[in-house]
Structure formats: C-alpha cells, structure tokens
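> Build me a model from this:
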Amino acid sequence: MEYSKEKSHIKYLLPIAFILAVVPLIVYAKKISIDGILKDYWSQQLDFFSYYKMIAFLIAVLASVISLVVYYYKRRKLKRTYYYLFMEIYGILIIISTIYSTSPSVALWGFPDRYEGMFVLLGYLIILFVTINLVEYKPDIRFLLFSLLLSAAVISTIGVFQYFGVDPLTTVFGKEIILPSSLHSIGDNISARFDYAFSTLYNPNYMGSYTGMLLALVLTLYTLTAKKKIRILLGCFSLLIFAGWLASLSRAGMVGGFCSIVFLVILLRRELKKNWKALAVLTLGFMLVFTGMNYAGDGRLVKEVFSFGQEVKIAAGKKTGEFKDITINKDQLTIITKEEKLQINLTEDNSLAFRDGAGKKVDYKLKKDGGIIKLKNGKYQAYKFRLLPDKGLLHFEYGSSEFGKKKVDFKITTKPERGFWIMGFAGKAYKTGQIEKWGFEGRENLGSNRGYIWSRSLPMLKDTILTGYGPDTYGLYFPQYDNVGKLIAFNTTRKIVDKPHNMYLQVGINTGVISLIALLTVFGVYSFSSIKLYWGGRFDNFYKKVGVGIFGAFLAYAIAGLFNDSVISVAPVFWILFGIGISVNMKLKEELV
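Purely as a prediction, here's the structure:
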C-alpha cells in the first residue's frame, strides 16, 4: 500500500524541526547565580551549553502543543495507542517526585549546567506525544530527517575541527556569537580544549551518543536507498557523522553505535548482499577517514580502541590500583595500600609519629622551610607528605604514573577535639566511616570511574521505589562525603559527582524505580514491535526503510544510555526520533491488517 504523496503536516511540524535542527546547536553564555544548598555543589558562574538550550526547548514544546491543538481543531483526529498509558505513568511520577522533593527549585528547573528538571522531562513526553500524532506522511518524515541531518553535519564539522586543534567556538568570530555584549570583556579568558571533540553538545560523551545515534540512522538509509543522487548525499552525511563520532573519542558512544550497527547488519543481511558495491565504497571511505584522523591525532583513535582491552581486564578481575583505604580514629590516621600500612599518630605535644603496620616506629626528616616530610623507611618511597602548620593541614600524595597520583589534605585539630579530619566535599572536614555500596570492589576505575559511581548509586534505589528524590537532584543525594572512595576513583576528594553516567540509574533515582519500569516498558514494547516488523522482512517501501533506520538509532542511544546520562543537548533529538519510529510502526501495522 502506498500513501498519498500530496498530504503533509509540515506546517504543524515546524516546532519539532526547530528542536531537531536548532536546539542542539545553541551555545550562548548565561551568567547564573548559585544560592542556597547549591553553593556547596557548584561554583561555576557561566553556563554555555545547557541553559539556553533548555529555554529554547521549552518554548518549542509550547509551540508544538499549540500546533497539535490547531491540528486537532481542524481534523478532530488523534492516534490511539497503548504507549500513552506508560507515558502517563512516567509523567505522573515525574510530577509526584517533584512535589515531594526536598529541593523543589532544582527538581523544577534542574541542576546547574544540566537543567533537566520536571519541565524538561515532561517536555520530552509532550514532544513524543506530538510527534506520534503529527508525523504521518512521507514529506513529514523527509522534512524532519533532512533538518536533522543538516544540523548533524554542522555539529560533526565543528567536532572534527576541534579534534584537529581548531575550535570554531573560541575563535574571535565564535566568541562574538556565543557571548552576549555584556560578557565580551571575558572573551580573552575563554580558551579551547583540544583533548577531545564536544562540538556544541558540551561533553564528548554526549557527542558520542548523538553521532552514534545518527550514524546508525544514516547508514541504514544509505544502504536501503535506491536513488543514486540521494545515496551519494547520504554517503557524504555518513562520512561526516562518522568523523564526528570518532572525534568525540567517546567509548560509550562507540559501544552504542557499534552494537546498533551489528544488530542492523543482522536485520539487513539480505539488503547488504544486494548493495555490496555501494557499501564497499563507503567502507573504504570510513577506512580513509579513520586512518587520516588517527595519523593526524598521533594515534589517539587506535589508542582509544585498544583501551577497551584494559576495561575487559578490569571487569575480569584485575584490580585498578594499590591504594585501598584510609581510616581515622580520633588522633590516629591509618593509610592502607595493597602492600603496606602506615599509622600516623598525633602525640601529646602535637607532633606527628609514624609507625608501620607492625607498630614499629618509622623515622622521618622534616624540612622546616617547606614542611616536606621524608620517611626514612624505603617501603614508603611512594608516600609524600607536607606539613602546612599555618593552615593546620597535612598534605598527602601517593601513587604512580600508571594509576595517577592521589592527593588529599588532612586537617589537624587540637581543640575542641584532638585528631585528624579528611578534607573533602565543599571544603569541609570529615571523619571516615562506612559508605553504603554495592559491587565493583577493586574495580572502581572501570569505565572511566563509572564502577565507583555505580557502586554508590545502586544502593540509592532502595529509597526511591515509589517516587524519586526529584528530577535532576541526583547530585544532591549522592554520598559526596565518600572521600576515601573518591580518592580511590578520582585521585582527589574534592570532585562533585552530579550524574550517575547511566540513564537508567538516573531515572530510577530521580523519579523512582516505578517510573523507570514504565519507561523501560515503553522502550520494550517499541523494540518488540520493531523486531517483529523488520526481522526477515523485505524493505520495499519508504516507511519500512525509515522505520528500521530509526530503530537502529534508538538502539544506539539506548545502549549508550548504559554509560551516559540523559541531557538537554541530545535527549530531545532522541525523543523525536522515538516518536517518528512509533508512528511509522503504527502505520506499518495498519498496512498488515
């Protein structure tokens, strides 16, 4: 069955196209004020990547609702689907979690630099609903996908420039665009970051999720397109997005994109044989892009690929460091490593006494001019101490180049309580103690320290079964005072953990486990529907080709979500593609009836 080529809802879809094409590109400085409880968690006064994306997104969501109302007034027609039930459950729990949050302002608007509060989360569900109902005909889908690919081309181009050491955002022209006139005076203080590509998406991990999702989509369309001119255009998009994908150096994005592409190869196995020549040309192009970027990047791409081997070793049981623990018992500080134990006691005359694990005295030499303490026992060569009496601090460094040097300050007090304290979160002094954790013992560095974050996040779920702590409030409830754990994972006690690096943990903690189940049900129903429609099928019409491509994009994002968070820079694109995918599947099911 072919559908009318004349019919179109494009005029109603302009707000959705704006979200797809413009919102991810927005980079503009916003001076923000941090007050209340957030002063302990955030000090940065400028936001470039999230605040105005959030504002533009919410305005576009409102416009999309108006479009849907006008459409309904004229057509009196909305689609009926069981997806709405689970969307409603998720939305209601977002609202309830906000109402009962102890930080309502954060729950409504979001954490600084993220801005994914209640209004934004509900906005995702609204654009999903609007997209399901307004996307109906071929011109609608072509218009939205072309808008998306043009935007993706710009984002990928900026990312590739950043990879090669030129950041368009920090050029003189770029600063004129991203800084309001009131902030032009700080332009000289903005410098480029060349370790990775983040483009306009703030973080290389988000760049990886975005380009991995788009790569799966565009590769599918390239494979299934019969028209030569369109295939050439899609091939160009594929090469550019592939370059942006590599430039991010995001292993999460690589895993999501790669797994999705493998699954698509299985689904499209018959089509691959038919179009092997075109695929061979594109594969050659990919090889040239990879080789050129790796050479220009001094082997960074190959190094990143081989880093997966290290992750496998860690997951299989290799411990990720020699440092194990610090305990404080009033005036006794104990530092424990894999091989040695060192005790430091505060004596009656307020001097320091060092002893080994057997209680034997360890002599030391103190350089009074610099406060450097050198232990005379050779077993402790990796231990570096510096006494700062004017600040009442004992600075400690430990470690090797393989795992990084661990740096921490200990506060020494004599009144009202004599003893040691560990300096950590918000510049405050803490005692050590047991932190609730689950799994990843000795594997805290797995996945760029995700093992540590997950091990402390999983126990939080038992308190968020019915409702969560509130949208985007994760950072306020994570055990930021886990100074020893942070030292093991991050080599410092001062780092703030504001996100779980797992979209599903993020949902379960912020809006509740039941809301996560509702969301996973929506994902599961769509996945089952897609596999049923596309497995072993013939991709002989426009809707099947687009449908399987969007399913590939969905898989890439959902898999990357195991390692990345939902974020305003990328999530709106996913939810719109998800809505298109659901709409297309519904149309194909009607065709089969």
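> C-alpha only now, for contacts and for neighbours.
Noted.
> In this model residue 452 seems to touch residue 440, though I could be wrong.
Yes - with contact defined as CA atoms under 8 Å, residue 440 reaches residue 452; the gap is 6.8 Å.
> Neighbour count for the two, which is higher?
residue 452 (26 against 20; other CA atoms under 10 Å).
> got a list of what the residue nearest to the more buried one when sequence neighbours are not counted touches?
Nearest non-adjacent residue to residue 452, counting by CA to CA, 6 or more residues apart in numbering: residue 444, 4.1 Å away. Residue 444 sits next to 320, 450, 451, 452, 453, 455, 488, 489 when contact means CA atoms under 8 Å, 6 or more residues apart in numbering.
> this one next, for a side-by-side:
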Amino acid sequence: MSNVSHSKKHNKINSLLIPLAIIIIIVPLIVYEYNFTPSIANEAWFPDANTASDFFLFYKSIIVIGIGFLLMAILLYKQFASKQKPFTNFQLWQIPLAVYAIFVLVSSFTSSYSDVAWNGTYEQFETALVLIAYCILLFYSYYIVKKEDDIQAILRFLLIGIALITFIGLLQVLGLDPIATTVGKYLISANKSKEAIDAMQFTFEKNRVYMTLLNPNYVGVYASMLFPITMGLVILSKDNRKRIFSGILTILLAVAVFGSQSKTGLITLAGTSVLVIISLRKKIFTNKKIAIVIAGAFVVLIAGFFTINAMQNNAYLNSIKNALSVKNQTHTLESIQTKHDYVEIKYNGKTVLLRCELDEEGKIDFSVTDEEGNNIKANYDQTTMTFTLEDESFNSLSVKPVYLSEDGIFGCEVIIDNNTWYFKSKTETEGYSYMNKYGRFDQIKDQDSSLLTNYGQLFTGRGYLWSRTIPLLKDYILVGEGPSTFVYVFPQNDYVGKYNNGFDSQIVTKPHNLYLQMAVETGVISSIAFIVLCLMFIIQSIMTYRKSALDNLIEQTGVLICVAVIGYMVSGLINDSNVGVAPIFWILLGVGFACNRIIKETRERKKKLESL
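Modelled structure (predicted):
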C-alpha cells in the first residue's frame, strides 16, 4: 500500500510554480549580446578595451534576479496574508543556508571590488543578487511544493527543458550548430548589421557541444545533475510514453556530454549511473524487462561514445588520457621577477640578473651577473644585434636591445626556449617592467603555490589553478573578496607560471572548482556552509529512503534528486558555478527537501492513525 495518495486526474499546474518553470526551461536557453565597458580593463594584465561583449551570462543573471525578487515578494505576502507562514516553520538545514546568504552579503558590502560584486564583470555575472536569488529559489521551492501534483509539474518542466537544450546539443555534435548560422547570429546579436553578423566568430570547433551554456564544461555539469533523473524515470515510470521519452533524453544527455568532451561529465555520468542502479536495485532486478533495457542502453551509449570520439578525431580519449596523467613536472624556466635595477631570471637551476639600459650618451649598457654580483660573460653578434651567454646552462637564452614603442621606450627582447619576453628598462622614475601580449607594462613577481605546484597539468591544467588559488584562502577565512571577483584576486601577473602551464594566452576568471570559488569570493565559512547544506540533504534523504519501497512518485523523486545533488557536488570538484545551470540545482535542492518533508509528514500521520 502506498504511503502517499495518488491523484486520479491531472490537476491544473499550480500557478505559483510558473516562475520555477521559467528558471528551469527558459533561463538556460537565453543567449543574447550584452555590450558593456569593462572596468577590469584598468588592470595591466587585461586588454586595454573600451567595450566587451557577453552572450551567455548577463541576461540569464537578470532573469534570475528578477525571478528572485518576485519569489521573495510572494513569500513575504504569504507570511503576512496567509495562514501557512513560510518563515515560521524552522528547519535545521536553514541554518547553513542562512550562513551562506549572510556571508554572500557581507563579502559583497566589504569587497574592494564592490561594484563588481554587485554588477559582475568580464565572463562573471554571478553577482551578489544572483547568489541571494539562488537561496530564495531553494527556500521557495521547499515551501511551495506540497503535493504529488507539484512534483509532477517540476518533473515536466525538467523534461521539457532537457529536451530543448539537448536538441541544440544534438545539432552541434552533428556540425549543425543553430547558433552559428546566419539566422542564429542575427537573433543573438545586438547589432543587426550584416558586417557585425559576418564578423561574429565562435570559439569552439565544429562538432563540439556547448549548447547555450557558454562552455562545454558546463554541459558536463548540467548532464551530471539531470542524467540521474531521466535515467531513474526510465526505470520507475509506469507510463510507456514517459519511459520512452525519458530514455531518449537520457541518451541525448549522454551524447551532449560526449560531444562536449567534458571529462568530468563523463566520469560523473558513469558514477551517478551506478548510484541510480544501487538506489533502484529492487525495482531493476525484480523486472527483467527493465534490466534488459538498461543493459541495452549502456551498449548504445558505449557505441555512441566511440562513434562521437571518432567524429572528433579521437579528441575525447586523448584528452582523458592527458587529464588523468599525473607527472611531476619541472620547467627549465623556473621564474622571472622584475626588480627596480634588473630582471631576475631563474633558469636551469641557476639565477642571472639582467640589465639592459641606455647610458647618458645613448649607448647600450648591457650586463649580466649572478646573485653574488659576479659578471657572466656574454657574446655580441653585430649582425643580429643579440647577446648570448657563454655559460652553457643558458644556451637557450638570448637578449636583444630594442625599442618597445614608437615613443622611444627602450628595453630588451629576451628569448628563452624560443619564447619571447619583452622588458622595459629602468628609467629615472621606474624600475624594470614586463610588456605583456597586450602591450601593457606590468610587474612579474613570484607567486605563492601549494599542494600541486609541480602537477600543473593535472585535470587539464586545473592543478595549476588550484596550486595558485589554495594559498589565497588564508586571506578569506571569514569574508571573501565578493562574488565575481576571482578574476581580480587570482595572480594574473604570474606570467611564468601561466606560460609553463599553458595559460599564457588566457585571463583566468575562475578556479574550475566550485568550493574554491566560493571560498575566495564569499569566504571559506560560506563554502563550508554550502557543503554542510548539501550533506544535510544527502544524509536526510538516505535516512528517509533507506527502507522505502519507492512505490510513489514523491519517494522516487526524492531519491533521484539525492543522486542529482551528489552528481552536482562531484562535478563541482572540477568545475565552478554557472548562472545557466546553478539555478536548477538550487531548485532541485529545495524540491528534494520538500519531498523529504512530505514523506515524513505522511508517515507521522499514518502512525497516528495506526495508534488509534
């Protein structure tokens, strides 16, 4: 006998769920150009640009904030005008949620980059209001979902949203990216002129899936979260049409991950599949048809993986091998530092102090010494006007005096291992400085590094990002620098580290780790609070469903959301938060808590009836 009564007919969708439908279905699909003047352009390590464009984040964030305000208004109205008051029924999990929200606000108000924390910046629009909106989405979902019909509606929203976005992904994997077509570019461009549309270029190669989520990595995050739900519905649904539809979406999610080349997505899909099978083992192994369907689906998915990998010239398998290869890496170029009187270069275990200036008569004054001030002999080639050092340890290093601009800025061109570095010479008012690829002068300093210092290529370069991010945490134990400010805090002038680890052509805007991102932006305590919140849900769900027969939709949904939350948390180890995906997670978390509440209340009522 079921613990929860089933509706015999489909009722109309609760109108209070419509805002959640917009978040789940519409927000991930929003792509439109937003032009802005980036304040970040004032930084020496960023291009000197007057305007920047965003297509995938800004307008998503605006809708999320708008929905957040709407939901808060509804909750406040309910609090003061309804018998069921949302803010009076205290739950223990609301403590870490409140702690997280408080530190988001405190970090934003106290930030050195407060404008960025509230308004966003280059490739970062998860602002303070967006993060607060996430908290509201969780609380609202928990409060508003009260019966099976509400959960049924949420599942419909999810399936519709998955269907729409994975269809785009399918077209992309087939090389038919609708966004990259002339019509697609016209629709997403703010400037409708033919010249602007023709000039629009896309970063990712043909057959690569990014859907409408900015980057292929977020395809993996999206699928990691929703794959368990569609897979579970294939197993649990008694309606053959729904089972077939869910099965198609499960395959499309997997195809999207294959096409995105997201290693994290692939690993998490495999892991959550196992968790779904374990969670639903009683349903699977008592029904031979379901077991056969699952086995057949895995065969199809494996075949699909190798087919798509072949279409992408073995790119996926190669990237997995590279990402998982753990090597203790050493680099011949160990460090460069620009000092007031010289440029310090550590190369092949030795250190040289380089000076290249113009004397009062306009003649080149060039010298190289070791750390003790002893001269190192250099040869000068008049044909190439290049200095080379006699010490064989520096046979891949050469120096050429040059003018760095038409304004007569003098400096030198240093070639190390066939890579060129430009340095501006000391003047009466300034010391040596490095001219980066943007033609801007900056200082190169040694940066703190920890744990993964020599494993920079681990997980496709994430080892380097984490090794430079972890030392920052000591400054943000209580309060972070503010939402969207990671790009400012990360040592962008670690030019040697970025060069050695393949990031020399990039502005690092995120750590590719959800928990490190939170720790830096909103404080270590906020990151811990978020983890505690998620663990409380997972533990609560395990305690709720460990002996459950999973005979009704509420129990089934609760279990599947638990696996989805685990999938999202695991993917968060390798990826960060994104405004196209994160809102759905926070809604699912709220719905998951609601499922647990409904089951608990139903069981308590049943016990009372049985005791009569």
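> And for the first structure, the residue most distant from the center?
For the first structure, the largest distance from the centre (CA atoms, centre = their mean) belongs to residue 349, which lies 50.7 Å off.
> how close does that residue get to residue 414 of the first structure?
10 Å (CA to CA, to the nearest Å).
> cool, and residue 466 of the first structure?
Going from residue 466 of the first structure to residue 414 of the first structure by CA to CA gives 46 Å.
> list the buried ones in stretch 531-547 of the first structure?
For stretch 531-547 of the first structure, burial by neighbour count (16 or more other CA atoms under 10 Å) applies to 533, 534, 539, 542, 543, 544, 545, 546, 547.
> With adjacent residues omitted, what lies nearest to residue 553 of the first structure?
Sequence neighbours aside, residue 213 is the residue nearest to residue 553 of the first structure in space, at 4.3 Å (criterion: CA to CA, 6+ apart).
> Could you do residue 119 of the first structure as well?
Nearest residue to residue 119 of the first structure in three dimensions, chain neighbours excluded: residue 108, at 6.2 Å (CA to CA, 6+ apart).
> So what's the gap between stretch 375-387 of the second structure and the chain middle?
48 Å (CA atoms, centre = their mean, to the nearest Å).
> and residue 309 of the first structure, that's in a strand?
No - counting by DSSP: H, G, I helix; E, B strand; the rest coil, residue 309 of the first structure is not found in a strand; it is helix.
> which residue lines up with it in the second structure?
By TM-score structural alignment, residue 309 of the first structure lines up with residue 324 in the second structure.
> What about that match, how many residues nearby?
Neighbours of residue 324 of the second structure (other CA under 10 Å): 13.
> residues touching it, list them.
Contacts of residue 324 of the second structure by CA under 8 Å, 6+ apart are 458, 459.
> Touching, residue 260 of the second structure and residue 213? I think so.
No - using CA under 8 Å, residue 260 of the second structure is not in contact with residue 213, being 11.1 Å away.
> Looking at these two, which is more packed in?
More crowded of residue 260 of the second structure and residue 213, by other CA under 10 Å: residue 260, with 27 against 23.
> how about the more buried one, what's its partner in the first structure?
By TM-score structural alignment, residue 260 of the second structure lines up with residue 248.
> same question, residue 300 of the second structure
Under the alignment (TM-score structural alignment), residue 300 of the second structure maps onto residue 285.
> Contact partners for that match?
Counting by CA under 8 Å, 6+ apart, residue 285 of the first structure makes contact with residue 239.
> State the distance from it to residue 505 of the first structure.
38 Å.
> No more questions from me, cheers.
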